[in-house]
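Q: build me a model:
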Amino acid sequence: MIIQQESVDIETPTGTMRTYVYCPQASGVYPSIIFYSEIFQQTAPIARTAAIMAGHGFVVLVPEVFHELNPIGTVLGYDDEGKDKGNQDKWTKPLEDHDSDTQALINFTASQDYCSDKVGAMGVCIGGHLAYRAALNNGIIAASCLYATDIHSNTLPCAQGNDSFTRTQDIKAELQMIWGKQDPHIPDEGRMAIHQNLLASGNVFSWHEFNASHAFMRDEGERYDPQLALRVYGMAVELFTRTLK
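A: A predicted model of the protein is given here:
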């Protein structure tokens, strides 16, 4: 399936959010996936992942997750400077502002004649957390959360009691949880805390752990696992094809 790409500026309560839209070139009506990036925003690996998912018949929206904190179009490097800035942004932006971003993205899909009324969420690293968080919105039907950071540790700013771990019981969407067992950012005890919380909260979810490190999907760097990445793409496509189409 041939795809096309454009950028749109979506107004949110906290400012203009540049969003990159990938969708099939053929005319039609397609379900949407909000794809939340790492702390580095839309890097080349993130763009390639969005294109892969769009090529399976989805409209994929990649928002600049820290649009309030950076000039439009900012992409951070995969280096110490980029990591430091990205982590600073992560610890600065409240989860409530991510919630309003998600609603703005859902509203955008509702206004487009090429989007159906079915919306899912997907993300990697902090984006995995944001996909999990997006699932609190009743407009999200399913979420694929890849090595989601900061859920177990409750280290992202928010009002007391409004953290994603505590709010798990409010998620109605189907969740797909993907983890690397050698990921230092989400150790065994952290993953198990999330797993037990999902069970106790009665969520509908699947749970997948692989022998991989953090960011094993990123096709740049020494942690990339191409074989595993291909498998996980297939799992995500299956989830969204089943729930959104």
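
Q: for the rest of this, base every contact and every neighbour count on C-alpha atoms.
A: Fine.

Q: and the residue lying farthest from the centre of the chain, how close does it get to T243?
A: The centre of the chain is farthest from one residue, S27, which by Cα atoms, centre = their mean lies 25.9 Å away. Applying Cα to Cα, to the nearest Å, the value for S27 to T243 is 22 Å.

Q: so what's the residue farthest from the centre of the chain up against?
A: Y114 (Cα atoms under 8 Å, 6 or more residues apart in numbering).

Q: check the one 10 residues further on too.
A: Each residue near S37 by Cα under 8 Å, 6+ apart is listed here: I46, V62, P63, E64, V65, G123, V124, C125, I126, G127.

Q: which residue, other than its chain neighbours, is closest to the fifth one?
A: Put plainly, it is V65. Once flanking residues are discounted, V65 sits nearest to Q41: 6.5 Å by Cα to Cα, 6 or more residues apart in numbering.

Q: which ones are touching that neighbour?
A: P63, E64, V65, F66, T74, V75, L76.

Q: one more time with 7 Å
A: By Cα atoms under 7 Å, 6 or more residues apart in numbering, the contact set of Q41 is E64, V65, V75, L76.

Q: can you tell me the SS state at the residue farthest from the centre of the chain?
A: coil (DSSP: H, G, I helix; E, B strand; the rest coil).

Q: try W179
A: strand.

Q: E209 too?
A: strand.

Q: quick one, what contacts the residue nearest to W207 when sequence neighbours are not counted?
A: Leaving aside its sequence neighbours, W207 sits nearest to M177 (Cα to Cα, 6+ apart; 5.0 Å). Residues in contact with M177, defined by Cα under 7 Å, 6+ apart, are S144, C145, L146, S206, W207, H208.

Q: would you check that the fifth one makes contact with I178?
A: Same thing as W207. Yes. Using Cα atoms under 7 Å, W207 is in contact with I178, at 6.4 Å.

Q: want to put them side by side, so please do this one too:
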Amino acid sequence: MPIETVQIPTTDGRADAFAAFPDQGERHPGVLMYADGFGIRPVLREMARELAGHGYYVLVPNVFYRHGPAPVIELPEHIGAEARPALFARLMPMIEAHTTERVLSDADAYLAFLTARPEVAAGPVAVTGYCIGGLLAMRTAAAHPGQVAAVAGFHGPVGADGPESLRLLLSTLTAEVHLGHAETDLTPEALGELDQALDAAGVDHTSEIYPGTAHGFTMSDTDAFNPSALRRHWDRLLPLLDRTLSRS
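A: Now for the predicted structure:
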């Protein structure tokens, strides 16, 4: 499965990124994938390759490109609990500097780049994200109704900005949504409130707590990794993409 390093022009410079796609000389539906807060690293390349193997062109941008190319900080091979405080002390200023304005400006650039690739088929695209990337995915989909047909977020803080911000976010969303929450991130009561907001906005969605999971359950290089939950993630994501993205 080829992986290509690319540079995406943005209003603030150039975002480094990589793309994974089938090596068949054909055009494939496009998927924009947002990394978790730790950013681009081998596990993201593995996940992009896995998704590309199912017939998609997968673009993974370095959302912290304003602070340097990926990896923006040095990461251990395994991100254990003992390493997290020091890592987040360095990452949080970058996350906080990534304002909604920057998110939306970058999303415009990412989608323009993705849809212009010769390997990408015409038609709508999908967006998926992990951790903070789940929120970025939702914001991207809401800002591009009609162009984004599906959005999926896993262990992401989708409602972190409060009920009113969530209502505004969902008000323009036309994509079909799947949200997979960590058991340690969301109570059943909070899940019910989120589902009510999705229902009230008329969003076609599935939203569920993955049993026995901690925040970061999809990432095999962290202590939170849960193999069965990762399989569940693929079992939800792949059918979502299959029914929403055209292969013509």
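
Q: related to what we said a few turns ago, which residue in the second structure lines up with the residue nearest to V65 of the first structure?
A: Correspondence of Q41 of the first structure to the second structure, assessed by TM-score structural alignment: G39.

Q: kindly report the same for E81 of the first structure.
A: Match for E81 of the first structure (TM-score structural alignment): A86.

Q: from I79 of the second structure, how far out is its match?
A: 11 Å.

Q: look at these two and report which has more neighbours.
A: Neighbour totals were compared for A86 of the second structure and I79, and I79 leads with 17 against 9 (other Cα atoms under 10 Å).

Q: which residues does that one contact?
A: D221, T222, D223.

Q: select only the buried ones of the residues you listed in ChimeraX?
A: With 16 or more other Cα atoms under 10 Å as the criterion, this ChimeraX line picks the buried residues out of the contacts of I79 of the second structure:
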select :221,222
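
Q: closest one to A121 of the second structure out of the contacts of I79 of the second structure, please.
A: In terms of Cα to Cα, no member of these lies closer to A121 of the second structure than D221, at 32.4 Å.

Q: just to revisit the earlier point, confirm the match of Q41 of the first structure sits in a helix?
A: No. G39 of the second structure is assigned coil when assessed by three-state DSSP, not a helix.

Q: which residue ranges form the helices in the first structure?
A: 44-54, 80-92, 95-110, 126-134, 188-201, 226-244 (DSSP state H).

Q: can you lay out those helices as TSV showing distance to R167 of the first structure?
A: Output for the helices of the first structure, formatted as TSV (distance: least, Cα to Cα, whole Å):
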stretch	distance to R167 of the first structure
helix 44-54	28
helix 80-92	19
helix 95-110	12
helix 126-134	9
helix 188-201	9
helix 226-244	22
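
Q: deepest-packed of these, please.
A: Stretch with highest mean neighbour count among those: helix 126-134 (a mean of 28; mean count of other Cα atoms under 10 Å).

Q: which part of the second structure lines up with that one?
A: Helix 126-134 of the first structure maps onto residues 132-140 of the second structure, going by TM-score structural alignment.

Q: hang on, R49 of the second structure packs against M1?
A: Yes. Using Cα under 7 Å, R49 of the second structure is in contact with M1, at 6.3 Å.

Q: quick revisit: neighbour count winner among W207 and I178 of the first structure?
A: I178 (21 against 10).

Q: what do we get in the second structure for the more buried one?
A: With TM-score structural alignment as the criterion, I178 of the first structure matches G180.

Q: could you find the closest non-adjacent residue to that match?
A: That would be F154: by Cα to Cα, 6+ apart, it lies 4.7 Å from G180 of the second structure.

Q: and stretch 65-83 of the second structure, how far apart are its ends?
A: From its first residue to its last, stretch 65-83 of the second structure covers 23 Å (Cα to Cα).

Q: what's the answer for stretch 46-63 of the first structure, then?
A: 11 Å.

Q: also stretch 131-138 of the first structure?
A: Using Cα to Cα, the two ends of stretch 131-138 of the first structure sit 13 Å apart.

Q: rewinding a little: ok, the match of I178 of the first structure - contacts?
A: Taking Cα under 7 Å, 6+ apart, one finds G153, F154, H155, S207, E208, I209, Y210 in contact with G180 of the second structure.

Q: need the contact list for the fourth one.
A: With contacts taken as Cα under 7 Å, 6+ apart, S207 of the second structure has the following neighbours: H178, L179, G180, D195.

Q: same question, the second one
A: With contact taken as Cα under 7 Å, 6+ apart, F154 of the second structure is in contact with G129, Y130, C131, G134, L179, G180, H181.

Q: aligned to it, what sits in the first structure?
A: By TM-score structural alignment, F154 of the second structure lines up with L146.

Q: about what we covered before: most neighbours of all the contacts of G180 of the second structure, which one?
A: Going by other Cα under 10 Å, F154 tops the contacts of G180 of the second structure with 31 neighbours.

Q: ok, now how distant is that residue from H67 of the second structure?
A: 25 Å.

Q: name the nearest residue to the spatially most central residue of the second structure, ignoring sequence neighbours.
A: Centrality entry for the second structure: nearest residue to the mean C-alpha point is G129, 1.3 Å, by Cα atoms, centre = their mean. Nearest in space to G129 of the second structure, with sequence neighbours left out and distances taken as Cα to Cα, 6+ apart, is Y34 at 4.4 Å.

Q: do I have it right that that neighbour meets C131?
A: No. Taking contacts as Cα under 7 Å, Y34 of the second structure lies outside contact range of C131: 8.9 Å.

Q: circling back to that earlier point, next, format the contacts of S207 of the second structure as a markdown table and append distance to L230 of the second structure.
A: Shown next, in a markdown table, are the contacts of S207 of the second structure (distance: Cα to Cα, whole Å):
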| residue | distance to L230 of the second structure |
| --- | --- |
| H178 | 14 |
| L179 | 13 |
| G180 | 10 |
| D195 | 22 |
